[in-house]
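>>> Sequence and predicted structure below; questions after.
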Amino acid sequence: MERGRQALIALRRITRAMEFSARRLAKDTGLTNSQLMVLRILGQGEVTPGSIAIQIGLTQPTVTTLVDRLTERGLVARRRGETDRRQVWIALTESGKAMVASMPSDLQMSFHTEFTELADWEQAMVVAALERVAALLKADKIEAGPVLELGEIAPPQESL
């Protein structure tokens, strides 16, 4: 029973770290982790919403909503493709570039940096343990991208 309690405490610490990070980022920037990830991708150059969706593991409609919100804030702009008018390209505005340049480090970035510094066997061990925890929580079938963010969570869709 003691190990079970320790595991639950560790899970709660992870959840709280995510909550604190999201609150700090929202306070500092007014943006969510997902919005910050979109801005970071756009900091590398103009891309399509589909490309953003693939890079951060979210659906294209979700990315469209994120881009809508960033456009409303004047951080990104859309433009139609020159050869294919159906294609939409997203780029940072000058305000968006300034935001990216002054962006604070977040939990996800620091995790990624420290995780990649682990030995390959240790990375595999951590991933295996986390996947096992997800299975124990019956969360292994829930679709999720590599974005650490808390907020409104929709219940998993039932298979018909």
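Sure, I can see it. Numbering: from 1, shown residues only.
>>> Please make it C-alpha for all contacts and neighbour counts, starting now.
OK.
>>> Quick one: the helices in the chain, in order.
According to DSSP state H, the chain carries its helices in the segments 2-29, 33-42, 49-56, 60-72, 94-101, 107-116, 120-136.
>>> quick one, which of these is nearest to Gln87?
When the helices of the chain are compared by C-alpha to C-alpha, helix 49-56 sits nearest Gln87, at 9.4 Å.
>>> count of residues packed around the nearest residue to Leu107 once chain neighbours are set aside?
Using C-alpha to C-alpha, 6 or more residues apart in numbering and skipping the chain neighbours, the partner closest in space to Leu107 is Ser21 (6.0 Å). A count of nearby residues for Ser21, using other C-alpha atoms under 10 Å, gives 21.
>>> what separates Ser21 from Val100, distance-wise?
Applying C-alpha to C-alpha, to the nearest Å, the value for Ser21 to Val100 is 17 Å.
>>> put this beside the first:
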Amino acid sequence: MMLDLCSIRKLQTAIRTFEENLKKETGLSLNDALLLCATRKGINEPGALAKELELSPSRLTRVLDTLEKRDLIVRKVSQTDRRGISVSLTEAGQELIGNYSCSGIQVPEELKFTQTEQNN
């Protein structure tokens, strides 16, 4: 089987277009939105979030700072280990992520395969 680099380029362009539409519609970058989704799925420890999103610790901190300033997440000291931090969605964060599937964000044709009936 041969790799079609042109198709990969189309996907890359489609993802960039989607991110631009996401930013216009919600003010979120793709990393912001992915972090909100991961947190909604129960990934709450910064180390686990960084691993899930493939972000460096410094980049993760910047994303968390941005979302916290927008009151979409809160960081709390862990109940079990005071050195640890737990990330959770605020009501505004839950509402924003709940609206993704109902939004008018245009999904490029090349990314339609990612759409589901019910987002988890």
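Perfect, I can see it now. As the structure is a prediction and not an experimental result, all values here were calculated from the model.
>>> could the helices of the first structure go into CSV alongside distance to Gln87 of the first structure?
Formatted as CSV, those follow (distance: least, C-alpha to C-alpha, whole Å):
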stretch, distance to Gln87 of the first structure
helix 2-29, 30
helix 33-42, 16
helix 49-56, 9
helix 60-72, 13
helix 94-101, 22
helix 107-116, 30
helix 120-136, 37
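>>> Just name the most buried of the ones you listed.
Comparing the helices of the first structure by mean neighbour count (mean count of other C-alpha atoms under 10 Å), helix 33-42 comes out on top with a mean of 20.
>>> what residue of the first structure takes the place of Asn31 of the second structure?
Matched across to the first structure, Asn31 of the second structure falls on Ser34, judged by TM-score structural alignment.
>>> returning to what we had before: please name whichever of the helices of the first structure is nearest to Gly81 of the first structure.
helix 49-56 (12.4 Å).
>>> so the closest one corresponds to what in the second structure?
Counting by TM-score structural alignment, helix 49-56 of the first structure pairs with residues 46-53 of the second structure.
>>> distance from that stretch to the first structure after superposition?
Stretch 46-53 of the second structure, aligned to the first structure and superposed, deviates on average by 1.0 Å (mean C-alpha distance after the TM-score superposition for the first structure).
>>> Just give me the match in the second structure for Ile14 of the first structure.
Match for Ile14 of the first structure (TM-score structural alignment): Leu11.
>>> show me the contacts for that match.
110-111 (C-alpha atoms under 8 Å, 6 or more residues apart in numbering).
>>> what about it, distance to Gln115 of the second structure?
For Leu11 of the second structure, the distance to Gln115 of the second structure - C-alpha to C-alpha - is 15 Å.
>>> Same check on Gly98 of the second structure?
15 Å.
>>> Likewise for Ala92 of the second structure?
Distance of Ala92 of the second structure to Gln115 of the second structure, given as C-alpha to C-alpha: 23 Å.
>>> do the same with Ser7 of the second structure
For Ser7 of the second structure, the distance to Gln115 of the second structure equals 19 Å [C-alpha to C-alpha].
>>> Next: Leu49 of the second structure.
From Leu49 of the second structure to Gln115 of the second structure the distance is 23 Å (C-alpha to C-alpha).
>>> Next: Val107 of the second structure.
9 Å.
>>> gap between stretch 74-83 of the first structure and the chain center?
Centroid separation for stretch 74-83 of the first structure versus its chain: 22 Å, with C-alpha atoms, centre = their mean, to the nearest Å.
>>> tell me, that stretch lands on which residues of the second structure?
Counting by TM-score structural alignment, stretch 74-83 of the first structure lines up with residues 71-80 of the second structure.
>>> Would you indicate which residues of the matching stretch are buried?
The neighbour-count check on stretch 71-80 of the second structure (16 or more other C-alpha atoms under 10 Å) flags 72-75 as buried.
>>> Inside strands: which ones of the residues you listed?
Members of these lying in strands (criterion: DSSP state E): 73-75.
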